[in-house]
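[1] Below: sequence and its predicted model.
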Amino acid sequence: MTDVLIADDHPVVLRGFRRLMEDAGDVCLHEATDPIGAYRIFHRLRPAVVVTDLTFQGDGLAGLSLIRRIHALDRQARILAFSMHHDPVIAARALENGAIGYVFKDAGTAELLRAFEAVRTGTSYLDHALATRVALLNAVVHRTPSAELNARELQVLLMLGKGMTYVGIADALFIKYRTVLTLCAGMRRKLGVRSLAELIQIAIAQRERDSA
């Protein structure tokens, strides 16, 4: 029997994944709807496989932090990122933080099962097209602006792309308003832009790439 932890804040996704695991067989499923709850379950039960979304309501790309914390606790953790984000930069971040597989939420059932089974056996999983795009990030001509950003900066960038204010971002991430200002100033410096308007344009472009 394989213990599996799924972390996602969408009931429909949890229900669908539960059915998927019934098809996989020989699985004991544990569920969490937020990163804190997921980390606590992992700390207590040490499931063999962790499947996690990257984006949680009001908390940006908190799934990246969850992956990093689990990996720091257990270097052998088998983590599958299960995400709507098609941007290779975000996929690369998930792998850098400790995931060994990455699969899109809109993938077919057969592919989801292939990804799960690969990760369950300790084998990395990326579909060929995404693997190629991630590999191309090493070539400067193929880098997207957000490749320069860390996980927290990506969180803030995504929130800016959704039209959130500095105050709203600070409240959602439970950080100080001044911290948001500092993060945005750092992003402007890294991305070579001078104004908030230009930064928001990049954020919107990033969001459009994710949904493409």
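    Received, thanks. Numbering: from 1, shown residues only.
[2] from here on, contacts and neighbour counts on C-alpha atoms
    OK.
[3] how about residue 3, what does it touch?
    Residue 3 makes contact with 27, 28, 29, 30, 47, 48, 49, according to Cα atoms under 8 Å, 6 or more residues apart in numbering.
[4] now the strands: where do they sit in this structure?
    Secondary structure of the chain by DSSP state E: the strands cover 2-7, 27-32, 49-52, 78-83, 101-104.
[5] quick one, the fourth one and strand 2-7 angle?
    Just to be clear, that refers to strand 78-83. For strand 78-83 against strand 2-7, the angle by axes from the mean of the first three to the mean of the last three Cα atoms, to 10 degrees is 30 degrees.
[6] Buried residues in strand 78-83, which are they?
    78, 79, 80, 81, 82, 83 (16 or more other Cα atoms under 10 Å).
[7] The second one contacts residue 47, doesn't it?
    Yep, that's residue 79 we're talking about. No: Residue 79 is beyond contact range of residue 47, at 10.1 Å (criterion: Cα atoms under 8 Å).
[8] Alongside the first one, take a look at this:
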Amino acid sequence: MICKLLLVDDHSLIRAGVRALVSDIPGYTVVGEGNDGNQVAELVLQLDPDIVLLDISMRTTNGLDALTQLRASGCRSKVLILSMHTDPELIMQALESGAHGYLLKDTTATELEQALTALRNGERYLSPAIAHTVINQALLRTQSFKAPTSDNHNLTARQLEILRLIVRGKSTREIAHGLGLSIKTVETHRSQIMKRLQIYDVAGLVLFAVREQIISLDD
């Protein structure tokens, strides 16, 4: 089944660039475009997209306001923020306002496909480049922590080590190289971590690691 996308960005060149990238990804199609946040709700109602690719900074109604409106309307579409902004507070606001993922505009075609696949599968996605920023911001905004115990996570020392690297945005290949493991071994550990925690996306792992104090500002 083809996954329908709606692009909302006030720069026509950005929309054209994203549309070109999407055209090379099997299973996805752009069904509509908008150039301001105030068009989002109406376009979603008309086109019923599976995923909305939404900019934050736009002329009249910004992406955060559009997100709030979509959530209030009971919209079923997933929202992937596509922005140049790396401000941690802004990223957190977007996630708290209902965004299912946050992708930087200098992304590659491969990462765009990864993000779209994650949202299509009911997961969340954060660009690896901003994962550490989000962790730091979450830590700063958390007033108290529940000390981690084996009962909370039931992970081995090696799995905890790999979890820390995952939430810091390291790829499977980077983790394997850094720890002297095979890629297959790291993939197995990653799968076991997600299965034990019942968390199947990086954003969820980040929040878990923060809550359980598995990572810190010094990580």
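    Great, that's in hand. Quick caveat, the model's predicted, so the values are computed rather than measured.
[9] sorry, back to before: let me have the strands of structure 1 in JSON lines, adding distance to residue 208 of structure 1 as columns.
    Converted to JSON lines, the strands of structure 1 look like this (distance: least, Cα to Cα, whole Å):
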{"stretch": "strand 2-7", "distance to residue 208 of structure 1": "25"}
{"stretch": "strand 27-32", "distance to residue 208 of structure 1": "28"}
{"stretch": "strand 49-52", "distance to residue 208 of structure 1": "22"}
{"stretch": "strand 78-83", "distance to residue 208 of structure 1": "15"}
{"stretch": "strand 101-104", "distance to residue 208 of structure 1": "16"}
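[10] and residue 16 of structure 1, which of the ones you listed is closest to it?
    Closest to residue 16 of structure 1 of the strands of structure 1, according to Cα to Cα: strand 2-7, at 11.2 Å.
[11] neighbours around the residue lying closest to residue 81 of structure 1 once chain neighbours are set aside, how many?
    Nearest in space to residue 81 of structure 1, with sequence neighbours left out and distances taken as Cα to Cα, 6 or more residues apart in numbering, is residue 102 at 4.6 Å. Residue 102 of structure 1 has 28 neighbours, counted by other Cα atoms under 10 Å.
[12] so residue 102 of structure 1 sits right up against residue 91, yeah?
    Yes: shown here, residue 102 of structure 1 and residue 91 form a contact pair, counting by Cα under 8 Å, at 6.7 Å.
[13] Just the helices from structure 1, written as ranges.
    Taking DSSP state H to define them, one finds helices in structure 1 at 11-24, 35-45, 62-73, 88-97, 109-120, 128-136, 151-161, 166-173, 177-191, 196-211.
[14] Counting neighbours, which bits of the last one end up buried?
    If I follow you right, that is helix 196-211 of structure 1. Those would be 199, 200, 202, 203, 204, 206, 207, 210, for helix 196-211 of structure 1 by 16+ other Cα under 10 Å.
[15] for the residue positioned nearest the centre of structure 2, what are its contacts?
    Central residue of structure 2 (Cα atoms, centre = their mean): residue 125, 2.1 Å from the mean position. With contact taken as Cα under 8 Å, 6+ apart, residue 125 of structure 2 is in contact with 100, 101, 102, 103, 115, 118, 119, 201, 202, 203.
[16] so which two of these are the farthest from each other?
    The span of the contacts of residue 125 of structure 2, defined through Cα to Cα, is set by 103 and 201 at 14.6 Å.
[17] of those two, who's got more company?
    Just comparing residue 103 of structure 2 and residue 201: by other Cα under 10 Å the higher neighbour count belongs to residue 103, 26 against 17.
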